Each structure stands twice: as structure tokens, then as C-alpha cells.
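*Asks:* missing the sequence, but the structure's below:
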């Protein structure tokens, strides 16, 4: 049973509140979604770039089928907007590279360039500058099919794999997701393979100068996520470095190149996971398959066969308005989703004696990682432990998942296990020198990778972030470690990183609502009184950005436009994040909380969940976003439960 609010202490008669009834319906929905093995996994929805690149990869490998092509093309068409463009998130602005790649996929599927939907797409592409202005990754795909000159791509030398870890620009200067992607791309750039699409795209060229690497990305938050400080100087450095690399590329020693290619091939093969993936995410997966194929491995070779079979499991197929559709998940999040579900159920009063929770606990404890991954480069003496995001990702457990797993186990009364203790110890050992925590690595803060013209899309380093640090600090407090030196240093880091407006930047969720909703519970859990200034400033910011309808929302444009912070259509997940922050700060009786709870109750669907087409998850700030389909349920459960428990 979930908790019921407002019982009359003087009588056995009581009436459940709307919030309590909504909570019961939501918990029932969560029960219905659990897999028989104990885990939860909501779909991880991204944009059609993933689907287009799937078809392009299959074309490159020679394995594309008519069924896959037809079903995927049908899906891509459903996501085109009336203006002819495709975006990277729901109701986002037209994205040039996404539109170009979608256009390529539809041409590959046989759509005529004279068809009205492609005529509209071409108009958008040309208005935005043509293929010349697309990102480096799109140029790379074009080069693989002879539609872009290899010499006009920024150089990623495969010899980089030979650099020792202590040298600048070794692969370990890059975040784990970036290094896994850069190594196979470097192989492709060295070998320069070329396949055939069967058509040309002259109609997409705008006639302007080719961009080699593009401009540096815009600032997200210089204090919390230092992507672009001293951007002009770095751009100058990167441009000069790229010129040098182009010269070296034309005159590389043959034997050194061959040695580097062998080393890179071994590096890639060694990091293939048990499920066939590389890091459990799309970019290194597809590039690794193509790199290994370019190195001479046929598609039926064991490593290739395992990789392709694993990728097939990331396929979503369902009926569509014009026939069945097919799309790909860029990643899958069962550990993360299950940890969040445990937190929510614990908040709702469902404990480890419930069979549903017991199955989830058994499953998630069994997912503990005992191997030493790439993190050992910066922390060689640290004992392994912790959890990853995916079913299989032993090389890259992450701090955020580990913190949430431990929080979830604690919430349902299953904490204190040996696995949880190992996880806590591993997380503490991954603390950065400045007191914060990053997602996958420690001290992954070099600014040199950010200067490379190749790095024009997505975050390529892994500095500490407010949301991850907050989750760790809250975990340390909940496990009785709130006064340890690690927790105090983490608290000091969070206090330093509070924005001038009172919010915190959200690296892995959108955006300041996410960061603030994570930071306030952490501060209070570790001993900051709700009346103290940092908490009051965070509360004031959340109250200021509450929508007139009572909910909260933040458009993903806030990563590039400060004026969009905390502004956007109300969503269930973001409303819940704000409520979690306010409730932790002792605001259960406030008008803002009351209106937020009313929004959740009024917008609940008949099945107990909430509708949320908006993307509220973040892959790369400013570039790549995610709609976690379970966010719209687990976070409202936590918010409603904590309100029911604490409401006056």
C-alpha cells in the first residue's frame, strides 16, 4: 500500500486526498511496467539522426534490407515538420545536419528529390547554408560515400592511440563517450574507405565555402560546464593544430601508420561489451563496426556478428499511421530506470518486503560491475564497484547511476549490502580534486580537446557537474556519511557553483530546473538548514519560474539562451523536479507546491501515467537530447509521495 494523506488522528474515518489517489494510480502504473526479471526500462527516444545513420551504416556494410529501409523511412517521414525540417528535440528549431541526414536516408529509401516533402527539406537545407555548413560528423558520413572530400575533414590521426596517457591529447583526455568514438573514426580517416549510395546530392550544396570543423560551440554555463572559455584563443589554436595535422597526414610514416592501425583495432576489439556494443551507445557502436569492416573484417566475423546482433536489440518496431515503423534507441537505460523506480517506490512507502521491489533489488544488485574499466587510468589504486547505465557496459560504470542505485536501495530498506558499500567507496574514490563529481571519469577537464576543429558537436570532456555532485552528496548523507571530508568538499563545490540567479546548471537533465531540483535536496540532506541563503535563493528561483498553470518546464534552448532558463511548456518530469527541490526546502505548505501538485493531479492520464512529448534529458548540452519515457512517471511518483508524507 502507498501512503495516504491527511488521516484524522481522532477518528478511523478519513478521506484520501487527490494527491494520494494520484499517487496510488501512478504506483499501480509503475507496477504494471516492471519486467518479469525485475527491471524497468522506458524507451530512450532521440532524433532521426540515429535512424538515418543506421540505414547509412547498413549501406556501408552491405547489409541493408528493403524491410528495414521501408519501415525506417516511414518513421523518418512521420517526424518531418510542416516547414520541411527535422529537429533534435520536440518543437525545437530546424537542425541542418539532422535534416541533411534524414534527406539522405529518404533518398536511400527511394524517395524522389522531386517529392514535395523532399523539396521542402531541400529548401530548409539551402536556407541554412547547404551541406557545406553541416557538422563534421555529417561531413564524415558524406565522405564515406564519396560525397565530401576527405581532405576537407579535420584530421583525427590514428597515431593518437599511441600517445601515453600522460601526454596532452591522448585518447584519455577525452570523455569516455568521445574516446570510444574518436578511435574508430581515426581508423576510418586513415583508411578512407568509400561506399556508394547510388545517387548524388548536388541539389543540397549552397555554394558557400566548406566549413572545416565549424565554430566552437556556444557557452552553456562557463562556471558549471566550461566548454568555451577563451573560445577565440582556442579556435586559433585548433585551426593551427589542424593545419599541422593535415601536413602530417600527407607525410605520415607508413610503418607507424600500420602500427597505429593494429593498436587501434586491438583497442576497439578489447572494449566490445558482452552484448556486442561499445559503451552501450550508438556513436562508438556504429563507427566501430564500420572501422573494423574497413580493416578487413567481414560482417559474419565473430566480433562483427556479435556487434550487429546486439545493435538489433536496440530496435523499436510498432504500428504507424501509414504502416509499421522502425526506429533505433541510441542507448538503453535499465539500471538508471530501475534505480529511479526504487527511489520512487521507497518514497511511496513500498519496501523490500514487496515482491516487486524484491525482484528489482535482486536484479540491480546483480548488475554490479566488478571489472576495472578505463576509469582506472586516473584512479589506478581504486577498487572496482558501482553500476553502469545499460545492461552491459563493464568498461564504463558511472558515478550518477551508482549514486542513484545506492539511494534506491536505501529508500526501499535494502541498503548496507556489500555491493552498495563497494559502490559508495568507488564513488568517493572518483571525486575530483575540486570536490565535485563527473559522470564517468575523474579529472577529465583538459581544454585542449575542445580546441580541435573536429569537436564541433557534443561535449568531449567530462568535468564535474552540479546534478551528479548533488546526487552523490545526497547519497553520502543518506548512508550516514554526510559529515565526511568527501561530503563536505562536495557541498562546498555545490555552493560555489550556484548560479547568480539562484539556480544550478543541469548537465544530464534539462536544465536549471533539473540542477536545482537535485541540488536543494542534497544541501538539506547534508545539513544545510532550509532557512540558509543558498536554499532560499534556490527556492526563490523555482518560484519565480513557475508557469501560470502551476507546472514547471524548461525548453532545451536554455543551454544556449540564458533567457530561456526555467522557461517552457510544463511537463510532468520537470514539475516533479521543482517540487522535489521545494519539498526538501520545507515548502510543503506553500502556494507554489500546492499549485504544482494540482498540476500533476490534473494532468494524470487514465492509466496512471503522464503524457510528455517534450525532451527533458540531455546527452550533449546544446546538441543532443533525450526523451526518457519513464521520467514522466518515476519523478511524479517521488514528488507526490513526498508531498503526501509531508503536507500539513
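*Replies:* That came through, no problem. As the structure is a prediction and not an experimental result, all values here were calculated from the model.
*Asks:* going by C-alpha atoms from here, please, whenever you check contacts or count neighbours.
*Replies:* Will do.
*Asks:* name the element the closest residue to residue 479 other than its chain neighbours belongs to?
*Replies:* Once flanking residues are discounted, residue 479 sits nearest to residue 410: 7.6 Å by C-alpha to C-alpha, 6 or more residues apart in numbering. Using DSSP states H and E, residue 410 maps to helix 399-411.
*Asks:* and residue 308, by the same measure?
*Replies:* helix 302-312.
*Asks:* residue 396 looks like it's in a strand, true?
*Replies:* No. The assignment for residue 396 by DSSP: H, G, I helix; E, B strand; the rest coil gives coil, which leaves it out of any strand.
*Asks:* what sits closest to it if chain neighbours are left out?
*Replies:* residue 373 (5.9 Å).
*Asks:* where's the one you found relative to residue 386, distance?
*Replies:* The gap separating residue 373 from residue 386 is 11 Å, by C-alpha to C-alpha, to the nearest Å.
*Asks:* now do the shared contacts for those two.
*Replies:* By C-alpha atoms under 8 Å, 6 or more residues apart in numbering, residue 373 and residue 386 have these common neighbours: residue 397.
*Asks:* put this beside the first:
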């Protein structure tokens, strides 16, 4: 069954008018520096860990009076964080990661513990008692361990935080082999670290504080770990960004800071820089975000969403800015080769296989716009863009796993979920490779052939990982209302975009994907993560963009477009949903996601409507 926009209840004019509203709203978000920055959600998890870092530093400072004089703001920030937590506790007594999130055991245990650590349990007795009841109902320590399985990247930091507060016994905190950090980095994936590739700072700092409180009874290993303390601290100091924020992430930086402080190392440079980062990151309401910003990510998403409709005046400044964000040296943290892009323009970023394809697509779009705009001075910039994109392509090709998929940061780790290949990353890489292949006719033949082989391997990976219902699951996005917290809407929509980019409309996997995606639609036309999960602007927009791109004529697409137009007309297109994962099931929402995804979707729908 098929239908055109001319025959549907929603007209091409309605689609175009809604798109222009969203486009104007998105363009209004460009900052004074000429790019988008966005705004991440405030986080109970981040706030609890930041306050815990402050309490441990104040407690273990060797010269408390001098420390208090150097950091007079910590008492105020501690009180502000506690009050924010108390004011944003959910009715069930727990906390979610964002103010829009359902309660979870991890964040609730962190929040509960920090009131005890700060000596504020009596003053906030109602808050603390309600949290304790939630923790008991949810299963406490056992529930935390079950939530993360074999991956200790986050379960051990949570329990360490609680042990420092005295709410969990140290016997529940498994040791981390921080001595392995002293090995050459090329051996990390070989020794199968119990944490993911980006968690080396936590391995070192938390491993040391656990060793201090729970040393192994096996004396040779204890001696080895004692000998590894100073060398591993030197590694930690070397890989810390100059602003102190590991990954620009408040939780990771807080875990490192509180752990070293509790080892009596408050004066250590890593702790001092970590404190400076946390103090600088607090918001005016007393909370902390999960990360400083996703400026590079949201900028590339916005550029790619608007395409030809990005005003010409913005193209050159955005191109210059994006080219400046490319990593030109080996990354000191993950040892990533030059050529990739991270999610942020700040020093804590790490190049990855989602931001790099997004940047490649955006750089190509902007370079093409300069040429099509008749810019007489564009030759040098286009040449620079071509070289930068080639470096990015090589970076992506070198990252591809043996299974044909792409991981996030490091090739070949693969033991833990957030280091494995993922469908959303693989689809994004395929789109970038294909776009470059069509754009750069002057590229070396060997590089072009290598890219072609990588795309074929990527599609074989996608075919293998497609679910029986036709859907794909992403790594970096979820849905809190889904039983498994997965988000097949995001995953399937992103993979369909890759099939469309390569003209594989009739591929059986693509056809099954379209059917699978339509099967996730709610009765009212919107999308969540499946039938009977709440609609969101983001998920509906992602589905619309993908279905319009694969040229679907299903009446269900018209219903989804109509739902999205309704969101624009009543202002809901500005309301974000917490569908983002920031590592290890840490939820976030980004204020610009609904605007960006709606712009991309309505632009695609408008083009489809214009063609009848």
C-alpha cells in the first residue's frame, strides 16, 4: 500500500512550514563562536560524585586549615549539591541519572551515600530514609553487580563511592588490577582488562584505594601492587587533560579525585586538577552535568541535518572550526592515531567512531557548499578539507574490527559491551566512507579500494547482527521504558540511513528493517522504542528521517510526519527525552537533540513531499 503526500491528510505545505519553524529555532542556537554547543542534562549521578570528591578532599587534607583557605568554595558547593539532590529526588525515594529519568539502583546508592559522607544524614533525614527504602527494595549491592555483569567499569566505582561513605562494606568491593596500567599500552587488549578502554584512570585510582582498604592476602601480588603505585600514578598524571577533566566527565573525574584523596594524596597534581575541573563545572543551581558538552557532535549533527538549508554565511566559519577539532597527534589517553574527531572541542575529548564519521560528513558538506556558492577563495580550504577527510577515512579504516563492524574507541578490545562493534557506529562509518568515495575523485586508488572492501565487510556485519524482527540495536542510545532499556528505533533508523546512502533500497535486510521500524510505531503515529513505550520527538524524528530517506510511501510514515508536525505546532519539539547513553547505562538528554532530529526529519519529509 502506498500514498503520496498529496493524497495524505498532511500537506506538503504543512511539512515545509513546520520545517521552517524548526530550522529557525536550530539556527538561533548557534553560539557566539559560530558553532553549536548544546546543553546536557543536569545529573544526580554527577552531582553525588562531585560532592563526594569534595568531602574526601576536605576529610583527608594533610593541612585542613590551609586546604580550607585554598578552597573556601567547597563547603558552599557541597551544601548546594546536597540541596539539589534533595529537591530532585523521585517520589519513590530513588534518583535517576537525569531529572527526567526513572530511578535506578546505581544513582540512588550514590546519592544516599553522599549524605552520609558529608555528615548531613540527620539534616536530610527524610531524603536519606526514603533512599534507603528504595535501595532495600531494589536489592542493594547485588542489584548493582547484576546491572553491569562482568563489566566492572562502573560497578566497582559505585561500590567504592559507597564504601568511602561507610554505607557498603569494603568486602563487597572487588579489587582492580591497577598494576596492569604499567604495561605498554599495546598490551592492554591482550591482558583483557576488567574495565573498558576509556576507563584507565578509574582502574588506576580506584584500584589503589581498594588496595589500600582491602589488600590482597597473596603477598607476592601485594608487593607487586605496592611497587606499581608510583609508576601508575605517573601514567595517570600524564594522561590527565590540562583542565583536569577525564573525558570532560564529572563522574569519572570525581571517582579518580575521591579515590586518590582517600589514599591521602589530596596534594597530588591529579587531585588538584580534578578539583579545579569540578569547581569550574558546577551549574548555577548547584548541580553538575554528566559531561561538559557535546559541541563537536551536535555541530556535525546540525550541519548534516540542515544540508543545503544552512545559510551560506555559516559555512566557512563552521568548516574552519571543525577542521581545527581534528586530532593531529597520537592521543595520550587511548593512544588513538591522528585523524579522528571527538564529541567535544575541549581537552578531555577522545576521538571515536561516531564523531569521526559525523565530522567527515559535515566537512564534505561544508566544503561542497563553498564550491557551489561560487566562493573564489575556496580552493585552499577545499584542499585542506580533502586532506583532513582522507586522514579521517584512514583513521576509520584502521579502527574496523575483524568482524567487519566498528567499535567506539579501540580496535580489538571486544570483551566488554562498550568496546565491541556496534550497528549504529558501523552504519555511520559506512555512510562516511560512501560519501567520501563519491566526493573525492582524486583519492589514491588503493585507499578507495580499501574503503570499498571495508563497506562490504560492514554490510556483512550489519546483516549478521539484524534481529529476527528486522531491527538493529545501537550502543549509545537506549530507552528507559523498554524492558531491556534498548532502543531499536534509533538503531534501525541509523542503519537504514546507511543502506539508503549506498543505494541498497532493495536489499532484503533493508526491506526487513523498514518493516521492523514500522512495527515499533505507536497507535498515535509517534515512536518510542516500541509499541506502548511513550512517544518522543527524537525517536519519531529519527524514524521519519530514515523512512523518508529510503523513500517509503507507507501511510504510517504520513502518520509519523503528522505527529511530528503536531509537536512543532504545540512546542513539544523543544522537549528532550533521556534517550542518550553516556557509557555504562548512564542516561542523559541533550537539549538540542529534538531540534536537530526534527530538522533532519522534516527536511527529508519536505523533499519527499515536493516530489509528490
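*Replies:* Sure thing, it's come through. Only a predicted model underlies this, so the values are computations on that prediction, with no experimental measurement involved.
*Asks:* got a TM-score for the pair?
*Replies:* TM-score for the superposed chains, counting by TM-score structural alignment, normalised by the length of the second structure: 0.81, backed by 544 aligned residues with a C-alpha RMSD of 3.1 Å.
*Asks:* quick one: the strands in the stretch 451-600 of the second structure?
*Replies:* Shown for the stretch 451-600 of the second structure, the strands assigned by DSSP state E, counting those that start in this stretch span residues 580-581, 587-588.
*Asks:* same list, the ones you listed, but as CSV with mean neighbour count and distance to residue 605 of the second structure please.
*Replies:* Output for the strands of the stretch 451-600 of the second structure, formatted as CSV (neighbours: other C-alpha atoms under 10 Å; distance: least, C-alpha to C-alpha, whole Å):
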stretch, mean neighbour count, distance to residue 605 of the second structure
strand 580-581, 18, 24
strand 587-588, 28, 28
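*Asks:* which residues in the stretch 451-600 of the first structure form helices?
*Replies:* Under the criterion DSSP state H, counting those that start in this stretch, helices of the stretch 451-600 of the first structure are mapped to 466-478, 485-497, 512-525, 533-545, 572-584, 591-603.
*Asks:* how about the ones you listed, which one is nearest residue 103 of the first structure?
*Replies:* Closest approach to residue 103 of the first structure among these (C-alpha to C-alpha): helix 572-584, 32.5 Å.
*Asks:* the second structure: matching residues for the closest one?
*Replies:* Under TM-score structural alignment, helix 572-584 of the first structure corresponds to residues 537-549 of the second structure.
*Asks:* list the contacts of the closest residue to residue 249 of the second structure other than its chain neighbours.
*Replies:* Of all residues not flanking residue 249 of the second structure in the chain, residue 291 sits nearest, at 4.4 Å (C-alpha to C-alpha, 6+ apart). Applying C-alpha under 8 Å, 6+ apart, one finds that residue 291 of the second structure lies in contact with 40, 247, 248, 249, 250.
*Asks:* chain neighbours aside, what residue packs nearest to the second one?
*Replies:* Pointing back at residue 247 of the second structure there. Distance criterion C-alpha to C-alpha, 6+ apart; nearest residue to residue 247 of the second structure, sequence neighbours excluded, is residue 348 at 4.3 Å.
*Asks:* report the separation between that neighbour and residue 314 of the second structure.
*Replies:* Counting by C-alpha to C-alpha - residue 348 of the second structure and residue 314 of the second structure are separated by 26 Å.
*Asks:* who has more neighbours out of these two?
*Replies:* The neighbour count for residue 348 of the second structure versus residue 314, taken as other C-alpha atoms under 10 Å, is higher for residue 348 (22 against 15).
*Asks:* quick check: that one touching residue 246?
*Replies:* Yes. With contacts counted by C-alpha atoms under 8 Å, residue 348 of the second structure reaches residue 246, the gap being 5.4 Å.
*Asks:* the equivalent of residue 136 of the second structure over in the first structure and residue 643 of the first structure, how far apart?
*Replies:* Under the alignment by TM-score structural alignment, residue 136 of the second structure pairs with residue 126 in the first structure. For residue 126 of the first structure, the distance to residue 643 of the first structure (C-alpha to C-alpha) stands at 51 Å.
*Asks:* okay, the two: which has more neighbours?
*Replies:* residue 643 (26 against 18).
*Asks:* sec struct for that one, please.
*Replies:* Put simply, residue 643 of the first structure is helix when judged by three-state DSSP.
*Asks:* show me what residue 598 of the second structure lines up with in the first structure.
*Replies:* Checking TM-score structural alignment: residue 598 of the second structure goes with residue 636.
*Asks:* ok, that match - how many residues close by?
*Replies:* Residues lying near residue 636 of the first structure (other C-alpha under 10 Å) number 30.
*Asks:* and it, what does it touch?
*Replies:* Here residue 636 of the first structure is in contact with 572, 573, 575, 576, 600 (C-alpha under 8 Å, 6+ apart).
*Asks:* so which of those residues hold up in the second structure?
*Replies:* Contacts conserved in the second structure for the contacts of residue 636 of the first structure, using both residues aligned by TM-score structural alignment, their matches' C-alpha atoms under 8 Å: 572, 573, 576, 600.
*Asks:* so the third one touches residue 631, yeah?
*Replies:* In other words, residue 576 of the first structure. No. Applying C-alpha under 8 Å as the test, residue 576 of the first structure and residue 631 come out as separate, 9.5 Å apart.
*Asks:* neighbour-wise, which of these two wins?
*Replies:* More crowded of residue 576 of the first structure and residue 631, by other C-alpha under 10 Å: residue 576, with 31 against 22.
*Asks:* what's the separation between the more buried one and residue 530 of the first structure?
*Replies:* Taking C-alpha to C-alpha, one finds residue 576 of the first structure at 19 Å from residue 530 of the first structure.
*Asks:* what about the match of helix 572-584 of the first structure, how far off from the first structure?
*Replies:* Once fitted to the first structure, stretch 537-549 of the second structure is off its aligned match by 1.1 Å on average (mean C-alpha distance after the TM-score superposition for the first structure).
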